[in-house]
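Trainee: Here is a sequence with its predicted model. Questions after.
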Amino acid sequence: MSDTEIAIVLGTRPEIIKLAPVIRACESQDVQYTVIHTGQHYSEELDAVFFEQLELPEPDYNLGVGSNSHGVQTAEMLVGIEEILQDEEPETVLVQGDTNSVLAGAIATSKLDMELGHVEAGLRSFDRDMPEEINRVVTDHAADYLFAPTVDSADLIREEGIPEDRIYVTGNTVVDAVEQHREFAQEKSAILDELELVPSEFVLVTAHRAENVDDEDRFEEILDGIARVADRFDVDAVYPIHPRAENRLDEFDISVPDSIRLVEPQDYLDFLNLESNARLILTDSGGVQEEACILGVPCVTMRDNTERPETIDVGANTLAGAETDEIVDSAIEMDGAVCDWTNPFGDGEAGEQIITEVEQSETPKELEMTPQ
């Protein structure tokens, strides 16, 4: 019988970052844990380097699944995760977010005599065309612990009929991660000098979601909008290009406007430093919306919806869609924003609280088996 109490399943850069505080909480509370890395992000720049940079131990397992269709990728993960869980026999399995790694971890755990905890539960875009939305919903309804980042997200899952005793409002571990690494990034990162950037005199861009970059017309509209924003503010738009987006640029033979500077994908500390010093952030990433809000940098989200509505509610973010004119108008609006909003994602203690709840709480399955 293994001594493992908690198994942590992850597979992408955002999961590594957001689960780092949970891993540290396991260590600080002397909880035996194992890390299962699916290898969903197969690029060194987007993946393994984060463990070294965040001073995390290497994963105990790496499935090396890489890229494939959603079904094939998820199936390969499911088989590998199940085999490891059967060997390790943890009491609880933790997953975070909405990726295929999360879905595979949730399904594998739900078939075994183990508890499932979903970190960042209750996020909803209400867009069932997004694979991530399906992953979120299925994982929430399979989970025994739903760690909601905000009261609003907890309310959403209550409305779906999930029992109250499964729901815990903990804040978001992204706050822990940003607070733990922001000063370190400023001290250790030389990315501003390397790219010859002046603080508050550049716009930072991320665009990688399938609905944006896999549609040639939509991708071109977004790039045109970004370029026009850069020209309007007389600054460069710095775009660390995701491999998926780079492949689409080649496939569609899209010419990138001169005012958009394509750079290599950045490691976490360098990217955090870029975020901290940007005049404005244009993104389609959920995690970047959160980080921008926490860092006090105005954000424009180039999507038709968001599962982070709290960032909009506090005035840190706005939805622009993918049309050029809307992106420009939204950027002008947010560039004039007063950046004094209150961070809605908690106090930076989410990781510790999650591990404490898992260690101290009687889970719903245990309660069901307790004689009344």
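Mentor: Structure's in. What do you need?
Trainee: from here on, contacts and neighbour counts on C-alpha atoms
Mentor: OK.
Trainee: what about the strands in the stretch 51-200 of the chain?
Mentor: Counting by DSSP state E, counting those that start in this stretch, the stretch 51-200 of the chain has strands at residues 61-62, 92-96, 115-119, 145-148, 167-169.
Trainee: err, the stretch 251-372 of the chain, not the other one
Mentor: For the stretch 251-372 of the chain, the strands defined by DSSP E, counting those that start in this stretch cover 260-263, 280-283, 299-301, 317-319.
Trainee: what sits up against the second one?
Mentor: Put plainly, it is strand 280-283. 200, 202-207, 226, 275, 289, 292, 297-302, 331, 334-335 (Cα atoms under 8 Å, 6 or more residues apart in numbering).
Trainee: and if you look at the last one?
Mentor: In this structure, residues lying in contact with strand 317-319 by Cα under 8 Å, 6+ apart are 289, 293, 298-306, 311-312, 330, 334.
Trainee: Go again with 10 Å.
Mentor: Identification of contacts with strand 317-319 by Cα atoms under 10 Å, 6 or more residues apart in numbering yields 281-284, 289-290, 292-293, 297-306, 308-312, 326-327, 330-331, 333-334, 337.
Trainee: filter those to the buried ones?
Mentor: The neighbour count (16 or more other Cα atoms under 10 Å) marks 281-284, 289-290, 292-293, 297-303, 305-306, 308-312, 326-327, 330-331, 334, 337 as buried among the contacts of strand 317-319.
Trainee: Just to be sure, which of those are found in helices?
Mentor: Assigned to helices by DSSP state H, the following of the buried ones among the contacts of strand 317-319 qualify: 289-290, 292-293, 309-312, 326-327, 330-331, 334.
Trainee: Dump the residues you listed to CSV, plus distance to E368.
Mentor: As requested, those are exported to CSV (distance: Cα to Cα, whole Å):
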residue, distance to E368
Q289, 39
E290, 36
A292, 42
C293, 40
P309, 35
E310, 34
T311, 38
I312, 39
E326, 52
I327, 51
S330, 50
A331, 52
M334, 50
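Trainee: out of these, who's nearest A108?
Mentor: Nearest to A108 among those is E290, at 29.0 Å by Cα to Cα.
Trainee: What separation do you get for the residue lying closest to the closest one once chain neighbours are set aside and L197?
Mentor: Nearest non-adjacent residue to E290, counting by Cα to Cα, 6 or more residues apart in numbering: T311, 6.9 Å away. Distance, T311 to L197, using Cα to Cα, to the nearest Å: 27 Å.
Trainee: now swap in Q73 and tell me
Mentor: For Q73 relative to L197 (Cα to Cα), the value is 39 Å.
Trainee: next one: G225
Mentor: Distance of G225 to L197, computed by Cα to Cα: 21 Å.
Trainee: next up, a second structure to put side by side with the first:
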Amino acid sequence: MKNIMLVFGTRPEAIKMCPLVTELRGRKEARVCVCVTGQHKSMLKQVLDGFSINPDYDLSIMKEKQTLFEITVNILNKIRQVLEKEKPDVVLVHGDTSTAFACALACFYLQIPVGHVEAGLRTYDIYSPYPEEFNRQVIGIIANYHFAPTEKARENLISEGKNPSAIFVTGNTGIDALKTTVRADYSHEFLTWSLGSRLILLTVHRRENLGEPMRQIFRAVKRITDTHPEVKVIYPIHLNPRVREIAGSVLGGEERIRLIEPLDVIDFHNFMARADLILTDSGGIQEEAPSLGKPVLVLRKSTERPEGVDSGALLLVGIEEERIYEAVTRLLDDNVLYDRMRSADNPYGDGEASRRIADILLGKNENK
């Protein structure tokens, strides 16, 4: 029996870790423990409820306007007791969050092996995305297992001197989640509102985009609806008060833009499946949307997911108003470009990543 602990704390992490929890809990050779930090609170609960997962531990670190200092220190202080009690054989963390970084650091201090799910993504600009690029690189130093979603991620790890025998290309667990969440018979009042229009789904929340970059993004979105009467926009707005303040000041009251509360994972995946175009600064959406045949314009200066750009499914458009407006306008007006992006190959996996990771951890698959 192998004792496996999974630790996560944000909504995006949960979406990608819950399929792995389900897979591991179905293996008789594994004893599975789930610890959530509560780095996100209500948004995390939405995902856990959607996958019917009850965590064994909840560190409940969430505080209003919490800083990176507070997140890191509070996780370190609270997770030590859990790790010392459970004595896991391996702890799985995901991606690039402060939860993943702090947990991996705690495991290093206690000499507990770490498995890094979604390993090897890089921009090599330590401040973009911030603090995520730093977090990923540090976790990569600590990790004993590197579960890379793509061959490119594996190459990054090898170029950094990681042991090739500890790197496994598995695909991305976020694609696994889509198999259970997207439904043909799904309906929602806001999708009904958008019928007959070209629907743009917008998500903007990244720390480095707060302030003037976010205002430029929102001004571009407003210009799009002003000049394209066939377009409607739905924006499930992040709970961060600063994001809400900026969004309200630029987009509030617009007839063809709806600022709505955050959606749970089932709702959001089905909104993506019915959108015509997605504008996002999210990481996970860059992987999920190509699986659904949705063109994505990435609202960031750089991306650690270049495979999607190389395949043609993603277009990196930055954070400047004019560039965003021109890119969206071209995609709306150029059917050939739109169809090419919509039909691009998905480089992020086949929905079997959780099974592969479980097999590797339980000694059933030695193939990297």
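Mentor: Looks like it arrived, so ask away. Note that the coordinates shown come from a computational prediction; the quantities given were computed from them, not determined experimentally.
Trainee: Just the TM-score for the two chains, thanks.
Mentor: Aligned and superposed, the two chains score 0.90 in TM-score terms (TM-score structural alignment, normalised by the length of the second structure); 352 aligned residues with a Cα RMSD of 2.0 Å.
Trainee: circling back to that earlier point, need the strands of the stretch 251-372 of the first structure in TSV with distance to D60 of the first structure, can you?
Mentor: Compiled in TSV, the strands of the stretch 251-372 of the first structure are given as follows (distance: least, Cα to Cα, whole Å):
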stretch	distance to D60 of the first structure
strand 260-263	32
strand 280-283	33
strand 299-301	36
strand 317-319	38
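Trainee: where's A289 of the second structure relative to H228 of the second structure, distance?
Mentor: Distance, A289 of the second structure to H228 of the second structure, by Cα to Cα: 23 Å.
Trainee: Confirm C35 of the second structure sits in a strand?
Mentor: Yes: according to DSSP: H, G, I helix; E, B strand; the rest coil, C35 of the second structure belongs to a strand.
Trainee: what about it, neighbour count?
Mentor: Counted with other Cα atoms under 10 Å, the neighbours of C35 of the second structure add up to 19.
Trainee: repeat for S125 of the first structure
Mentor: Neighbours of S125 of the first structure under the rule other Cα under 10 Å: 15.
Trainee: residue in the second structure matching it?
Mentor: Correspondence of S125 of the first structure to the second structure, assessed by TM-score structural alignment: T123.
Trainee: tell me the contacts of the closest residue to that match other than its chain neighbours?
Mentor: The shortest distance from T123 of the second structure to any residue other than its chain neighbours is 4.8 Å, reached at E304 (Cα to Cα, 6+ apart). Taking Cα under 10 Å, 6+ apart, we find E304 of the second structure in contact with 120-125, 128-129, 133, 153, 283.
Trainee: redo that, cut-off 7 Å
Mentor: Neighbouring residues of E304 of the second structure by Cα atoms under 7 Å, 6 or more residues apart in numbering: 121-123.
Trainee: Give the aligned equivalent of it in the first structure.
Mentor: Per TM-score structural alignment, the equivalent position to E304 of the second structure in the first structure is E307.
Trainee: about what we covered before: can you verify my assumption that the match of S125 of the first structure contacts T303?
Mentor: Yes: in this structure, T123 of the second structure is within contact of T303 by Cα atoms under 7 Å, at 6.2 Å.
Trainee: So what's the residue count around the aligned residue in the first structure for V265 of the second structure?
Mentor: In the first structure, the residue equivalent to V265 of the second structure is Y268, according to TM-score structural alignment. When neighbours are counted by other Cα under 10 Å, Y268 of the first structure registers 23.
Trainee: follow-up on the earlier one: which single one of the contacts of E304 of the second structure is nearest to N144 of the second structure?
Mentor: Set against N144 of the second structure, the nearest of the contacts of E304 of the second structure by Cα to Cα is L121 (16.3 Å).
Trainee: Is the closest one in contact with A153, as I believe?
Mentor: Yes: judged on Cα under 7 Å, L121 of the second structure makes contact with A153 at a distance of 5.3 Å.
Trainee: thinking again about what came up before, possible to save the contacts of E304 of the second structure as CSV with distance to F8 of the second structure?
Mentor: Shown next, in CSV, are those (distance: Cα to Cα, whole Å):
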residue, distance to F8 of the second structure
L121, 18
R122, 20
T123, 23
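Trainee: In the first structure, which of those residues still touch?
Mentor: Here is what carries over to the first structure from the contacts of E304 of the second structure, by both residues aligned by TM-score structural alignment, their matches' Cα atoms under 7 Å: 121-123.
Trainee: Next, count neighbours for the counterpart of V288 of the first structure in the second structure.
Mentor: In the second structure, V288 of the first structure lines up with I285, judged by TM-score structural alignment. Using other Cα under 10 Å, I285 of the second structure has 20 other residues around it.
Trainee: Could you report the separation of I285 of the second structure from P295 of the second structure?
Mentor: From I285 of the second structure across to P295 of the second structure, the span is 11 Å (Cα to Cα).
Trainee: Equivalent analysis for H146 of the second structure, please.
Mentor: H146 of the second structure is 29 Å from P295 of the second structure, by Cα to Cα.
Trainee: tally of neighbours for I319 of the second structure?
Mentor: By the criterion of other Cα under 10 Å, I319 of the second structure has 22 neighbours.
Trainee: Map it across to the first structure for me.
Mentor: In the first structure, I319 of the second structure lines up with A322, judged by TM-score structural alignment.
Trainee: and that match, how far is that from V300 of the first structure?
Mentor: 11 Å.
Trainee: what do you get for V314 of the first structure?
Mentor: V314 of the first structure is 14 Å from V300 of the first structure, where distance means Cα to Cα.
Trainee: To which residue of the first structure is R25 of the second structure aligned?
Mentor: R25 of the second structure maps onto E27 in the first structure, by TM-score structural alignment.
Trainee: Can you tell me what sits against the host helix or strand of that match?
Mentor: Taking DSSP states H and E as the criterion, E27 of the first structure maps to helix 13-28. Identification of contacts with helix 13-28 of the first structure by Cα under 7 Å, 6+ apart yields 10, 32-33, 46-47, 96, 173-174, 176-177, 287, 351-352, 355.
Trainee: Name the residues of that helix that are buried.
Mentor: 13-26.
Trainee: Pipe those residues into TSV and attach distance to T318 of the first structure per row.
Mentor: Shown next, in TSV, are those (distance: Cα to Cα, whole Å):
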residue	distance to T318 of the first structure
R13	24
P14	21
E15	24
I16	26
I17	24
K18	23
L19	27
A20	28
P21	28
V22	30
I23	32
R24	33
A25	33
C26	36
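Trainee: Show me which of these is closest to F51 of the first structure.
Mentor: For the buried residues of helix 13-28 of the first structure, the nearest to F51 of the first structure is I16 (7.5 Å; Cα to Cα).
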